[in-house]
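In: coordinates for the following, if possible.
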Amino acid sequence: MKPYLISIAVGLLVGLLYSLLGVRSPAPPAIALLGLLGMLLGEQVVPIAKRMTSGHEVASFVRNDCAEHVLGLPVKAKEQPEDRA
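Out: As a prediction, the model looks like this:
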C-alpha cells in the first residue's frame, strides 16, 4: 500500500507544479485510464475460464496471480545467494 500512497502524493505534487507553471499535464484523460483498466481485467477472463472449465481452484488464482497482474503488485524478491569474493 505504501508505494501507492507515495505514487499519489508525488503525482499530486507534480500536478501542483504543473499548475503553478501554467502547463498542461501529458497524462491521458480519465476515460483512457478506465479503458486500460478494462484491458487488464479482460486479459484475466480467459485464464479464469480455463481454470473453471478444467476444475481447478479459481479463488486463489484470482487472489494471487490476477491481483498481481492487475494491481501491479511488486514482485517478491527472490533470495539471492551471497556473493563470495
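
In: C-alpha from now on. contacts and neighbour counts both.
Out: OK.

In: list the buried ones in the strand or helix carrying M39?
Out: For M39, the element it lies in under DSSP states H and E is helix 30-42. Of all the residues in helix 30-42, not one is buried under the rule 16 or more other C-alpha atoms under 10 Å.

In: and for stretch 41-51?
Out: For stretch 41-51, by 16+ other C-alpha under 10 Å, it's Q44, I48.

In: packing partners of the helix holding M39?
Out: Packing partners of helix 30-42 (3 or more C-alpha pairs under 8 Å, 6 or more residues apart in numbering; DSSP states H and E): helix 67-71.

In: quick one more, to check against the first:
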Amino acid sequence: MKVYLVSLGAGILVGIIYALMQVRSPAPPAVALIGLLGMLIGEQVVPPIKRMMAGEPVTTAWFRTECVPKITGTPPPATLVARRDAPDDKAPESDRPAH
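Out: Presented below is the predicted three-dimensional model:
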C-alpha cells in the first residue's frame, strides 16, 4: 500500500509542477497507462528469450512465478516460491532428485 501512496504522491507533485509551469501532460492518462502496460510486458519478453537461448525450458509454471508477478505487481504463489527457494533436504518429496 505504501508504494501506491508514494506513486500517487509523486504523480500529484509532477502534476503540480506541470500546472505551475503551465505545461500540459505529455499524453492523455489512458494513453500513458497503455504505454506503461506495454513497457511492463516488453520487459518480460527478454527473460524467456534468454532462457531459451540458454537451452532451458520456458514452462507455464516458470512464467507464472517469474514474469506474471512483475507485470501484475502481485506476489508469486507461495507454494511455488517455497518449492523454488527450499534447499534440497527441505523440499517436498515430489521435488527431491532421485538418488
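
In: circling back: mean shift between the helix holding M39 of the first structure and the second structure?
Out: By mean C-alpha distance after the TM-score superposition for the first structure, the fitted helix 30-42 of the first structure averages 0.5 Å away from its aligned residues in the second structure.

In: what range in the second structure matches that helix?
Out: Under TM-score structural alignment, helix 30-42 of the first structure corresponds to residues 30-42 of the second structure.

In: try stretch 8-21 of the first structure
Out: Counting by TM-score structural alignment, stretch 8-21 of the first structure pairs with no residue of the second structure.

In: buried stuff in that stretch?
Out: For stretch 8-21 of the first structure, a neighbour-count test (16+ other C-alpha under 10 Å) marks nothing as buried.

In: distance of the counterpart of P75 of the second structure in the first structure relative to A59 of the first structure?
Out: Aligning on TM-score structural alignment places P75 of the second structure opposite P74 in the first structure. Counting by C-alpha to C-alpha, to the nearest Å, the separation of P74 of the first structure from A59 of the first structure is 20 Å.
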